[in-house]
Structure formats: structure tokens, C-alpha cells
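>>> got a predicted structure here, sequence first:
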Amino acid sequence: MVEPITVGIGIVLGSGGMLYGLRAWKRRNDRLRALALAEKYSTSTRLRNVTGGGMRLVVNLPQIAQMPPHEQESWKARDNLRDQNHMELGLIQPDVPEPASGADEEQDRLNEVERRNEWIQAHASPLVEHAALVSEEHIGSGIVAVDEQEEHEVDMDERLEREGGESGVVQISLAWDDYNDLDLHVFTPSGERIYFNNKVSECGGILDVDMNVRPVSNTPVENVVWKELAPLGTYKIGVHFYKHHRKRRTKKKCKFRLRVITHGTTKEYVGRMKYGQAMQMVTSFTLSELTKESSGF
């Protein structure tokens, strides 16, 4: 005779297995659906490889503003889940009092770098988990900046020159206009993520400008670049509101501008974030060889 407790355990385990299976099935279907949407609404551009070696095809995945209303609602639901994940993983940093006026700025900067390193070490696994969730998104949250006046609102090149930022065949630059600390995260074709704790990737990408660990500028910029050779494959670009600095009325809401240059062709995106929000997948593109099969894309 089978003991009731054995039957109960079997039911619980069976139910748990079914629930896990249903979740896995749903996530798989969601990914397939997202890929189908991305393919339907993507745009492609033929580019000349500035370093030689034939043509390139850049496929830009769609932005949320291009989606029909019901797909926008689905995206908002996924974004709410990402916000919840961000909070549950404890990735919102506690407020730290700003230094008193007249404090040793260099020592304060070193203290803040040390605090960030300690925080990163303590939250390494949650950061990876959250980034992996964000990277599943196939629709960008940025808005393509097409207005000529807005395109020149932020002088990205002037900021990059000031900070020693390099240019290259693929260049991704982020700018904002306050003392907050926003961070650029680039998911590379090799599967690596370039960000402040991994500034050089094996596939040649470099984060060469990383600003506002301390609130030193209200015209900051960050820059990731592949100088001469950029790998083929998919690039996903995330922006994270890492820390709110309470300096000179800097608010917990921040407008940013993202510029993506691929083989001399530029696209710009604008977005807004609030402190405590999940990392935003702003845009994504795929770089490939232009072959006879793809020339009719």
C-alpha cells in the first residue's frame, strides 16, 4: 500500500514539473513571437565597408513606437516584469550623502570607485541575471531622432573629443545632461557584455569613456568602439540608470541620447529613464555580409 505522504510528494513534484514545463514553453513561445515581430518590422541598410572587403548589410530591429498598439501593451507588460526583477534582485543602490563643499575631490572620487567595486562584487550574480533578462528583448525602447534641430541639440563629438573618446567602424555613444551616473551596456555578437566592469571584449570592443562615477560633469558621455574591425552578428545596446547623484538639483528622471555609427552611417535615439527602473534595451542591430541571397532583403 502506498503511503499517503508518498502520494502527496509525488503530486507536488509532478505539479512543480508541470509548472516549470509550462513556464519554459511560454518563454519559448514568447521568444519565437518576438523574433517574428522583429523580422516583420525590421529595416535594412546596405553599407560600404569602410575598411574594405565588400558591402555590409545592417538590419535594425524595430522600436516600440513602430509597433501596433496591442504589441506596445505587451512590451509594457514585459518592461514591468523587468522593473520588478530589478527591484527583487536588490539592484537599486542606497542613497549616499553628497560630500561637503570643500571636500578633497580626488579622495572622494577614489572612495566612490571603491564603493562601486564593492557593490559590484556583492551583486555580480544579480547583475548578470538581470542583464540576461533584458537581453531577451527584441524591441527597442529608444525613439529614432529624426528632427534636424534635435540632432544637434547634444554635441556628441565635442564631448567625445574632450574626454579622448575614439571613433571606429562601429561606435556607440551615450550622452545626458545632468550629474547622474548612467551606464552603457553593449551585448556583443560574441556573447560578451561590455560595461564598466568589463571594458574590453575579446571581440575587439572597448569602453574607452566611462563618466560620473562621481558627479564631475553635467555634460557627460560614454563611448564603446570597435576601431578597425567589427565582428558580424547582433549588437544589443542597453542603458542603465546606475546611480542618482544629488547635486545641483539633479533629478531622479533623466533624458539621454544614444548615437550608433556603423561603417559611417549614423542613427540617433532619445529616451527617458527614472532612477530605479530596469535597464532599457534601447536598440539592436545585426551586421552581416551582403551576399546574393541577402541583397533582396
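Good, I have the coordinates.
>>> drop to CA atoms for contacts and neighbour counts, all remaining ones
OK.
>>> can you pull out the strands in the chain?
43-48, 55-60, 143-144, 170-176, 181-187, 193-194, 206-209, 221-226, 233-243, 253-262, 265-274, 280-289 (DSSP state E).
>>> second structure for comparison follows:
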Amino acid sequence: MRTAFIEELQRIAQVDEDIWLLTADLGFSVLERFSEEFAQRYLNVGVAEQNMMGIAAGLALSGKRVVTYSIANFATQRCLEQIRNDVVYHNSHVVMVGVGGGFTYGAQGHTHHGLEDLAILRSLGTVDIIAPCDPVEASLAARAALSRPGPTYVRLERTGEPDIHDTPPPFTRGRVIRHREGVDLLILAVGSLVGEALTAAKILSDEGVDAAVWGVPWLVPFDGESVSDAARHYPVILTVEEACSRGGLASAVAETIAELGGDRAKLQIAAVPPDGLGSVASQASARKILKLDAIGLVGRAREALADI
């Protein structure tokens, strides 16, 4: 995803001289082509995320469109005060890119697990949050984020994620993407877990369960309209996110459903518990342990349907 995003950013920068890219000593093997072509619009600030956000806000207030780049937890937590006060308060046009969302860097331990970013930034009301599911959406996210004035957070994973889309889908701000229709339950997924959700839906289909799968590339603004309608029509909504169970997708759906009257869907949450994984593991292993892989999601769906 990160390669697709940076390649699209480079194409945009070729026709827009106001595009700047800042990194906190990360992105090696990914950012070189941009830095070589646009040396005067590229800054490596070193391991200094707070400084990076302050510089980005200053450039944005000077009329530039600025992209910052770091690992997800570093990009959102080391410099949270600067994001809140320098970027968000001034509604600065800064695109904050967090790579390694979820357990992408799982083998490097808890310090590199990007799990709280969605919850933290969702609490800052003017920040758009985009979490693409594949390289195709990552390219679309680059254009969408840079076309909107104001702050945006783009949550990417790393490299090697398969394309889920054969062709670019409609990528409308604040709207879900409907990958698969069904009637027995709805699976809402963020990021590359859309792929696990689609695999789970195929397994469930073989068992006679017709599951719909929607991707949620835009966590903010949230597609409450579509989710409200779904909550009135599906018996179960299963939310899937490689992030903390508090404050992210599950919370957005719960808040939406809570405002509805009458019969509504049962909410089943597949996410990372607030205390994290508790161990060091690859992304694939972490997903298996936490039942976020396709087999785990099938089990969660069965349990939810058995209780209604």
C-alpha cells in the first residue's frame, strides 16, 4: 500500500509545486524516488516527530500541501500535542500518513504495534480518517486526502498486500464500499482485513450462510446513513478491525446503532482488546490468535448467528 500511495503522491507533485513530503527518518526504499525528484520539497527531520508536525503545520499555513510519513503509532502518539494544537486547531492542510497499521510490524513487539491510532484521531473532530484496503484504494486515498482542505490521517499497512479491486471503485468521502451483497449478516471491515472478511464470506457461503461484506475506507466522516439502514435489515453486524476495540470502527457502529429505535442488528466485535496482543508475533499469527483471520471470523459469525 505504501508504495502505491507514494507513487501517486509523486504523480500529483509533478503538477503541483505546493506538495511537500516530510519523514521522521523512515520510509527507506520507498521515499527515495520522491526525494530525488523533489529534493527541495522533501525533508527528513530525523527522529523528531513533534518537530515534523510543527514544521508541517507551518508549511501548511504558508499555503503548502504537506504530507508527513512515519510508523502509525509514532505518527500519532509521539506528536499528539502538535497534531491537536498545531494542525487540528488551525485546520491545517496536513496529510498524516501512518504506515504499519495494526500488526504490520508485529514481530518488532508492542512498541511497533499500531493499534490506538484510529481511536485517538477519531476523537479529534476535524480530522478525516482513511484506511484503504489495498494498493488500489491507497492510490485513491492519496488524491482524496490532498484534494480536501484540512487535516487527514491515512492509515496504511506496508507492502505486498494483494489487490482486492480489479478496477478503481467509487471512492466517495464518508461512504462505505460494498464488496459483496448478502442477507444473513453484514461484515464491516477496515483496511486489509477486508480480504479476510471476503474469504470468510466465501466459507460461510459454502455452509449456506449468505454474508454481505462492506469495506469502510472512511472512518471519519462515517457512513452512518448506510450503517443505520443496515442495522434495520440485518440480524447481525460483525465489525472487523486490526485496532483497539475501543474508539474505532466498533465504537462508530455502536454509537450509530444506539440512536436507532425499534428492532436493530446485534453487534459482534472482532478487534484487538485494549491491553493489546500481549506477545510478539507476525501479523498473520497475531490475526490468528485474536480470531481476526478468515477462519476466526467464520467462528465469530457462527456464534453471533446462533444467539439470535
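Sure, I can see it. Note that this is a predicted model, so its numbers are computed, not measured.
>>> just give the TM-score of the two.
Aligned and superposed, the two chains score 0.24 in TM-score terms (TM-score structural alignment, normalised by the length of the first structure); 130 aligned residues with a C-alpha RMSD of 6.7 Å.
>>> returning to what we had before: how about TSV for the strands of the first structure, with distance to residue 32 of the first structure and mean neighbour count added?
TSV is the format used below for the strands of the first structure (distance: least, C-alpha to C-alpha, whole Å; neighbours: other C-alpha atoms under 10 Å):
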stretch	distance to residue 32 of the first structure	mean neighbour count
strand 43-48	19	15
strand 55-60	18	20
strand 143-144	24	19
strand 170-176	28	24
strand 181-187	20	24
strand 193-194	23	24
strand 206-209	32	21
strand 221-226	30	26
strand 233-243	17	21
strand 253-262	27	20
strand 265-274	26	17
strand 280-289	17	22
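>>> okay, these in JSON lines with distance to residue 160 of the first structure next?
Below are the strands of the first structure laid out as JSON lines (distance: least, C-alpha to C-alpha, whole Å):
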{"stretch": "strand 43-48", "distance to residue 160 of the first structure": "24"}
{"stretch": "strand 55-60", "distance to residue 160 of the first structure": "24"}
{"stretch": "strand 143-144", "distance to residue 160 of the first structure": "21"}
{"stretch": "strand 170-176", "distance to residue 160 of the first structure": "9"}
{"stretch": "strand 181-187", "distance to residue 160 of the first structure": "14"}
{"stretch": "strand 193-194", "distance to residue 160 of the first structure": "18"}
{"stretch": "strand 206-209", "distance to residue 160 of the first structure": "8"}
{"stretch": "strand 221-226", "distance to residue 160 of the first structure": "7"}
{"stretch": "strand 233-243", "distance to residue 160 of the first structure": "18"}
{"stretch": "strand 253-262", "distance to residue 160 of the first structure": "12"}
{"stretch": "strand 265-274", "distance to residue 160 of the first structure": "15"}
{"stretch": "strand 280-289", "distance to residue 160 of the first structure": "20"}
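>>> name the helix or strand for the closest residue to residue 269 of the second structure other than its chain neighbours, please.
Among residues not flanking residue 269 of the second structure along the chain, residue 239 sits closest, at 5.1 Å (C-alpha to C-alpha, 6 or more residues apart in numbering). Using DSSP states H and E, residue 239 of the second structure falls within strand 236-244.
>>> picking that back up, count of residues packed around the residue nearest to residue 269 of the second structure?
Neighbours of residue 239 of the second structure under the rule other C-alpha atoms under 10 Å: 27.
>>> ok, now how distant is it from residue 300 of the second structure?
Plainly put, residue 239 of the second structure is 10 Å away from residue 300 of the second structure if you go by C-alpha to C-alpha, to the nearest Å.
>>> also residue 66 of the second structure?
41 Å.
>>> do residue 229 of the second structure as well
Residue 229 of the second structure sits 22 Å away from residue 300 of the second structure, going by C-alpha to C-alpha.
>>> ok, the two, which is more surrounded?
More crowded of residue 229 of the second structure and residue 300, by other C-alpha under 10 Å: residue 300, with 18 against 13.
>>> residues making contact with whichever strand or helix holds the more buried one?
Following DSSP H and E, one finds residue 300 of the second structure within helix 294-306. Here helix 294-306 of the second structure makes contact (C-alpha atoms under 8 Å, 6 or more residues apart in numbering) with 196-201, 203-204, 235-236, 238, 266, 268, 270, 288, 290-291.
>>> can you pull the buried residues of that helix?
Neighbour counts over helix 294-306 of the second structure (16 or more other C-alpha atoms under 10 Å) mark 294, 295, 296, 297, 298, 300, 301, 304, 305 as buried.
>>> adding distance to residue 143 of the second structure, write the residues you listed out as CSV.
Output for the buried residues of helix 294-306 of the second structure, formatted as CSV (distance: C-alpha to C-alpha, whole Å):
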residue, distance to residue 143 of the second structure
294, 31
295, 34
296, 34
297, 32
298, 35
300, 36
301, 35
304, 38
305, 39
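>>> what touches both of residue 239 and residue 300 of the second structure?
Residues touching both residue 239 of the second structure and residue 300 (C-alpha under 8 Å, 6+ apart) are 268, 270.
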